[in-house]
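Engineer: Okay, predicted coordinates and the sequence, questions at the end:
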Amino acid sequence: MSSHLDYTSPTTQYFFDVNKSLFFKKDNQNLINILGAQQLNTLENVSLLDIFLSVENVVEPHYHQNAAELVYCISGSAIVSLLNPFTKKLLSFSITPGQVVNIPRAWWHYEIATVDNTHLLAIFDAPTPEVILGSDILKFTPSDIIAHTYCIDEELWKQATSPVQPSTYIGPYKDCHKRYPYPEHSPHAFFPQP
């Protein structure tokens, strides 16, 4: 039991409806609900994201600086990819109902739905998951620093990143009609052909 919680207080909460705690919504098939200590005050070192995705939608590349994450597939299927910072290798795992992927704290990762009606549960070992998003890194790092650091043309960088919207969370954007042509040997070669 935690010493900072007063379990006799009338404000102590033991129940919460996660369906009423929208965190991000792209559309009715692609959304994320959240449960953390702000929603349920008796939570200590656990929180979760309830993720719904349709085919080809991706929880954008990101990392959680304060928590490890366990991604559990409830329905549908998804590819969970994570970059091992020690080996510099991208690890990709296809998960279906009942399967999990463990993502250590601060590892770069993303999830892509391979079928419609994919439902994932992301469980964290922190009372509130903190996040650093790829879209925010791309949008808020000054273009002159990127150009100088990586020896690239600053105008080309600005052009390439101009469509990026901060805090994307679920991509691609609604108005994006581009498809990435995944090579046959890629772990992402699961999308149906047009």
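Structural biologist: Yep, that arrived.

Engineer: drop to CA atoms for contacts and neighbour counts, all remaining ones
Structural biologist: Noted.

Engineer: Identify each of the strands in this structure and give its residue range.
Structural biologist: 22-27, 30-35, 47-53, 58-63, 69-75, 78-84, 89-95, 100-103, 109-113, 118-124, 132-133, 170-171 (DSSP state E).

Engineer: Let's have those strands in a markdown table, adding distance to Ser143 and mean neighbour count.
Structural biologist: Listed next are the strands of the chain as a markdown table, based on distance: least, CA to CA, whole Å; neighbours: other CA atoms under 10 Å:
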| stretch | distance to Ser143 | mean neighbour count |
| --- | --- | --- |
| strand 22-27 | 27 | 14 |
| strand 30-35 | 31 | 22 |
| strand 47-53 | 32 | 24 |
| strand 58-63 | 20 | 21 |
| strand 69-75 | 31 | 20 |
| strand 78-84 | 24 | 21 |
| strand 89-95 | 26 | 16 |
| strand 100-103 | 30 | 19 |
| strand 109-113 | 24 | 23 |
| strand 118-124 | 33 | 23 |
| strand 132-133 | 17 | 17 |
| strand 170-171 | 22 | 20 |
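
Engineer: Chain neighbours aside, what residue packs nearest to the residue most central in space within the chain?
Structural biologist: Note on the chain: the residue nearest the mean C-alpha position is Val59, at 4.1 Å, using CA atoms, centre = their mean. In space, and not counting its chain neighbours, Val59 is closest to Ile170: 4.7 Å by CA to CA, 6 or more residues apart in numbering.

Engineer: before we go on, here's another structure to hold up against the first:
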Amino acid sequence: MAISYMDYTSPSTQFTYDLSKNNFFTKDDRNLINVLSINQLSTLGNTSLLDIYLSKGNVIEPHTHQNATELVYCISGAATVSIVNPFTQELLNFPIQPGQVANVPQGWWHYEVATEDNTHLLAIFDAPIPEFIPGSDLLRLTPANVLAHTYCLDEAKVKEALAPIAKTVVIGPPADCKKPSTRPYNEPAYARQPQPEYAQQRGLNQNPYAQEYGYQHRVPSYYPQAQPVSGNGYTPY
């Protein structure tokens, strides 16, 4: 905890708070996020949290927290926490159920997907106020011509693809989304099937959809609880 110079004898000192009074984002009555920071609870110190409610298939959009590590704890339902490791350049997928956690190091690109209805997650941060850089803002605020030139893309197609992203998404798909998904939320965008000997050497474990889609993801040996559970696995877009 950071050194505190607070006057704990002051009558204005706060020791309790109702999170339902401080909503960060609401998509609908089953998909919402409440936040608690030092702005709401003066004695909180160097910690904060998000109280997250999701229904199946809803996604906390890809994002980073530039000022904090995030510990995601599953209270009810089930979700998959997906992290891009910038050092190994691997996408790691961690299915969690009640009582299980997944940790996201500070500044790492990640997202969470509910794989059951009535999913309730608690995201705990080691900072008094969690900062948030959403992927939707990076996409909509970067000029299409820059993206097209940088990655050798068709500028018109980039503009068309990104045009619907008119504001920060937070929980996707957006409530006004009319376009049907071209594949289930649990189906990967591509099939990547390492050779058996490679998979064994790298510690790759198949998720529940691996046989059907020919896709595998890595579950590191240092995270023994992160084993896909039948019917609850999720393979990202």
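Structural biologist: Arrived safely, thanks for sending. None of the values given here were measured: they were computed from a predicted structure.

Engineer: what's the distance between the closest residue to Ala148 of the second structure other than its chain neighbours and Leu138 of the second structure?
Structural biologist: Closest residue to Ala148 of the second structure apart from its sequence neighbours, by CA to CA, 6+ apart: Glu155 at 5.0 Å. Glu155 of the second structure sits 16 Å away from Leu138 of the second structure when distances are taken as CA to CA, to the nearest Å.

Engineer: So which of these two has more stuff around it?
Structural biologist: Each of Glu155 of the second structure and Leu138 has its neighbours counted (other CA atoms under 10 Å); Glu155 has more, 16 against 12.

Engineer: coming back round to it: now distance to Pro187 of the first structure too, for the strands of the first structure, in a markdown table please.
Structural biologist: Below are the strands of the first structure laid out as a markdown table (distance: least, CA to CA, whole Å):
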| stretch | distance to Pro187 of the first structure |
| --- | --- |
| strand 22-27 | 25 |
| strand 30-35 | 22 |
| strand 47-53 | 19 |
| strand 58-63 | 14 |
| strand 69-75 | 18 |
| strand 78-84 | 8 |
| strand 89-95 | 7 |
| strand 100-103 | 15 |
| strand 109-113 | 11 |
| strand 118-124 | 18 |
| strand 132-133 | 22 |
| strand 170-171 | 18 |
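
Engineer: And for stretch 24-39 of the second structure, what's in contact with it?
Structural biologist: 19-23, 44-45, 47-55, 58, 118, 128-130, 170-171, 174-175 (CA atoms under 8 Å, 6 or more residues apart in numbering).

Engineer: Repeat the analysis, applying 6 Å as the threshold.
Structural biologist: For stretch 24-39 of the second structure, the external contacting residues (CA atoms under 6 Å, 6 or more residues apart in numbering) are Asn22, Asn23, Leu44, Ser48, Leu49, Leu50, Asp51, Ile52, Tyr53, Leu54, Pro128, Ile129.

Engineer: Just give me the neighbour total for the third one.
Structural biologist: To tie it back to what came earlier, the one meant is Leu44 of the second structure. 18.

Engineer: which non-adjacent residue is nearest the counterpart of it in the first structure?
Structural biologist: Under the alignment (TM-score structural alignment), Leu44 of the second structure maps onto Leu43 of the first structure. Nearest residue to Leu43 of the first structure, sequence neighbours excluded (CA to CA, 6+ apart): Ala37, at 5.2 Å.

Engineer: Now do the helices in the second structure.
Structural biologist: Here the second structure has its helices, by DSSP state H, at 135-141, 144-151, 155-162, 196-202, 210-213.

Engineer: any chance of those in JSON lines, plus distance to Ile83 of the second structure?
Structural biologist: JSON lines is the format used below for these (distance: least, CA to CA, whole Å):
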{"stretch": "helix 135-141", "distance to Ile83 of the second structure": "14"}
{"stretch": "helix 144-151", "distance to Ile83 of the second structure": "23"}
{"stretch": "helix 155-162", "distance to Ile83 of the second structure": "23"}
{"stretch": "helix 196-202", "distance to Ile83 of the second structure": "17"}
{"stretch": "helix 210-213", "distance to Ile83 of the second structure": "19"}
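
Engineer: deepest of these, which one?
Structural biologist: helix 135-141 (a mean of 16; mean count of other CA atoms under 10 Å).
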